[in-house]
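Trainee: Coordinates only, no sequence provided:
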């Protein structure tokens, strides 16, 4: 059993630093300033005999110098406009490098290219540092939030969903790792799939299909701020320069099955997110985007699920999941819940879609709620839940060959299913 799979290290790509740069001046950062609960996990103590997993994964992925470079450059900027340029550039470089590494166009680090965790922890170090940064110019809370958004959107691919001319356009999303309180080693195969899919171009008869991908946060606050709509909306609006031909949200689901969810529901259950926050409520509207009125209780997939199932991908079986759960009219949230597979009953209120009532369900609901409101009723859209990962039994082993092979097989099947959907769109 190996701890890591060794990969040759490339010297540079897209400005990739391979040796740690000088640490930023200490007086540029207030390390007593508050950070989010999620950012606080960066300093998770090592288990006895182990290592600090976040730092290990950043180094093992070849991203060790990225946080230092961003810290040092922020300490030199003198205006908010300059800070925005720095954060946009660093965020874009981080995303582009992570995609290139994942797709094997560069080799860097000592762990396999399918690993999404180095990107997650490197980005999180950047947002933590930006939150604690003490600039040389006045910066209020709103200004800092705007800079955080610039960096987040660039480093999640949201700012770079450009397709180019003459192609069929497929826009997909994956997720960050989650449930890290109980398992700090977590990867998310949907995020790893997004890195493999971003920029993928393939032939569909006489036409080419191009896929663009974004990475969504596992935070209710991020969804409330509109990141799903901001990612998908520019390709759904009337007169969009590059209108989408298919949209698909992807997340990790149950072990050993690839489920195409038939239904998304309008209710969020409020289970704790990566910030340990959550409240049960109706999925709220997104700022700046139109919303249907009344909001639909359930939204049905329009993905070409027959073609996806018939594509014969493996190793996991692919199926349409018709399950949903509902309250009778006027009884939400205290009435009895009924689950069914024959569609919602007349007048019922959503309790959960086939993918549950967490952020995966909400990603499908939000993207397709916007699709419907913007009049793209015939556009294929929906959600794919992919097989969950199983971690090495020894908690001191961050990754081994069996784990790497399992993730790679799941991600490769996800890519094949997206290709099948794009070809059938």
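Mentor: Good, I have the coordinates. Small disclaimer: the values here were computed from a predicted structure and weren't measured. Numbers count the residues shown, from 1 in each chain.
Trainee: For the rest of this, base every contact and every neighbour count on C-alpha atoms.
Mentor: Will do.
Trainee: Spell out the residue ranges of the helices in this structure.
Mentor: 37-40, 53-60, 66-76, 80-102, 117-132, 141-155, 189-197, 220-224, 227-232, 305-310, 359-373, 401-424 (DSSP state H).
Trainee: so what does the shortest one touch, helix or strand wise?
Mentor: What that stands for is helix 37-40. helix 117-132 (3 or more Cα pairs under 8 Å, 6 or more residues apart in numbering; DSSP states H and E).
Trainee: Quick one: closest of the helices of the chain to residue 299.
Mentor: helix 359-373 (6.7 Å; Cα to Cα).
Trainee: and that closest one, how far from the chain's centre?
Mentor: In terms of Cα atoms, centre = their mean, to the nearest Å, the centre of helix 359-373 is set 14 Å apart from its chain centre.
Trainee: What of stretch 71-85?
Mentor: With Cα atoms, centre = their mean, you get 27 Å for stretch 71-85.
Trainee: and that stretch, which residues are buried?
Mentor: By 16 or more other Cα atoms under 10 Å, the buried positions in stretch 71-85 come out as 71-72, 74-75, 77, 80, 83-84.
Trainee: Near residue 164, how many other residues are there?
Mentor: 11 (other Cα atoms under 10 Å).
Trainee: got a list of what it touches?
Mentor: By Cα atoms under 8 Å, 6 or more residues apart in numbering, residue 164 lies in contact with residue 242.
Trainee: cool, residue 210 as well?
Mentor: Neighbours of residue 210 in contact, by Cα under 8 Å, 6+ apart: 163, 167-170, 199-202.
Trainee: The structure to be compared is supplied as follows:
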């Protein structure tokens, strides 16, 4: 992962004074230490007359004290093991608080409860602070990386996907905001949906359905490190204590439509991620988990798409997308790309699934590649693309009533579609 100094994103950052909410950090944090490109966006300056969006969203979401508490507690830690316990606790508290806030079980801040951005920026401030932390004891880079993973897995829900006994188990994932270079205000309705879905419990006839959710990073490096497999694998493994009955990856797609993708492809297109990184290549294997050899070019959904498209949810229509893009046999990556809705051709090599070849396609591919390799072929799995959001036309407005209502409608429909899939599983 490429690292850069915290204020080296662009020259304009150097000339903008810190906002009041970006107060001087505790002495144990070195703000000159390297951070990721994604973390450096925290210091995105305010537009003339506007506000510094990352700090503003943390403040109005009510998460400022959580950021400050992590900084304070890091300075008090005396060993790597106590740091691990501390970061697991802080990450868990952040995730559980964000879920409770989203579901209206607690009231925090002044913006609507469907907003996923306070969690995103708070968690990102946490990983930045862990990266810039200078503890009182020796801490190697491998140990720091392990601590970052502990915090992220807890703060993304990955460490908290347990189910109670006697329920039908549905496990879903959403995503962080992305494409923030062009629009720092971005939300991701799939991440907002994950917050609404975590812990959702409902009846289907005589059975109880329970949903757990996680939020995935929009980084190729995070996927390479195995976060998708680590999230879904424990519930797909032979003899799993809490085996999944349905898995679904969810992401933002095109405006005004909800799409069940029929196919995921084995190729990543290399479009820049949140760290401004990307390389066109075959989707790599995941560490710690068994992988098929050879890797399948395309994987077809086994979600109950007819139940989902026929559930009568709104406001957006729900469809099944059969489209793929492929290279003729033996011509990848320089041959002519053929896109169609007829399914994979004999010997065809994947260029894109129905949802493209970005991380949304890869989340479906990785989760279901693992599902098949672990022998969980009877577990329905696939991907749902949900409607994209439209942002306030005034660039100084971070959120308005129309934007909030649009996101809430999209998230509510997503929840309804997951419920329909869970009932049909």
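Mentor: Nice, thanks for sending it over. Being a predicted model, the structure only gives us computed values, none of them experimental.
Trainee: circling back: what about the helices of structure 1, which gets the closest to residue 256 of structure 1?
Mentor: helix 401-424 (9.2 Å).
Trainee: The closest one packs against which elements?
Mentor: Taking 3+ Cα pairs under 8 Å, 6+ apart as the contact cut, helix 401-424 of structure 1 packs with strand 167-175, helix 189-197, helix 305-310.
Trainee: make it 10 Å
Mentor: Packed against helix 401-424 of structure 1 by the contact rule (3 or more Cα pairs under 10 Å, 6 or more residues apart in numbering; DSSP states H and E) you find strand 167-175, helix 189-197, strand 201-204, strand 207-216, strand 246-252, strand 258-261, helix 305-310, strand 381-386.
Trainee: Show me how far the third one is from its chain's centre.
Mentor: Centre-to-centre, strand 201-204 of structure 1 and its host chain are 24 Å apart (Cα atoms, centre = their mean).
Trainee: Just the buried positions in it, please.
Mentor: Neighbour counts over strand 201-204 of structure 1 (16+ other Cα under 10 Å) mark 201-202 as buried.
Trainee: returning to that earlier point: which one of the buried residues of stretch 71-85 of structure 1 is nearest residue 262 of structure 1?
Mentor: Among these, residue 84 lies closest to residue 262 of structure 1 (Cα to Cα), at 40.6 Å.
Trainee: which residues sit in contact with the residue nearest to that closest one when sequence neighbours are not counted?
Mentor: Nearest residue to residue 84 of structure 1, sequence neighbours excluded (Cα to Cα, 6 or more residues apart in numbering): residue 147, at 6.0 Å. Taking Cα atoms under 10 Å, 6 or more residues apart in numbering, we find residue 147 of structure 1 in contact with 80-81, 83-88, 127, 130-131, 141, 153.
Trainee: Next: residue 223 of structure 2.
Mentor: Applying Cα under 10 Å, 6+ apart, we find residue 223 of structure 2 in contact with 216-217, 229-230, 283-286, 359, 362-363, 366.
Trainee: if I line the two up, what does it land on in structure 1?
Mentor: Mapped onto structure 1 by TM-score structural alignment, residue 223 of structure 2 lines up with residue 223.
Trainee: separation between its match and residue 282 of structure 1?
Mentor: Distance, residue 223 of structure 1 to residue 282 of structure 1, using Cα to Cα, to the nearest Å: 13 Å.
Trainee: next one: residue 370 of structure 1
Mentor: Per Cα to Cα, residue 370 of structure 1 is found 16 Å from residue 282 of structure 1.
Trainee: which of those two has more neighbours?
Mentor: Shown here are residue 370 of structure 1 and residue 282; by other Cα under 10 Å, residue 370 has more neighbours (23 against 16).
Trainee: show me what contacts the more buried one?
Mentor: Residue 370 of structure 1 makes contact with 228-229, 232-233, 236-237, 285-286, 289-292, 376, according to Cα under 10 Å, 6+ apart.
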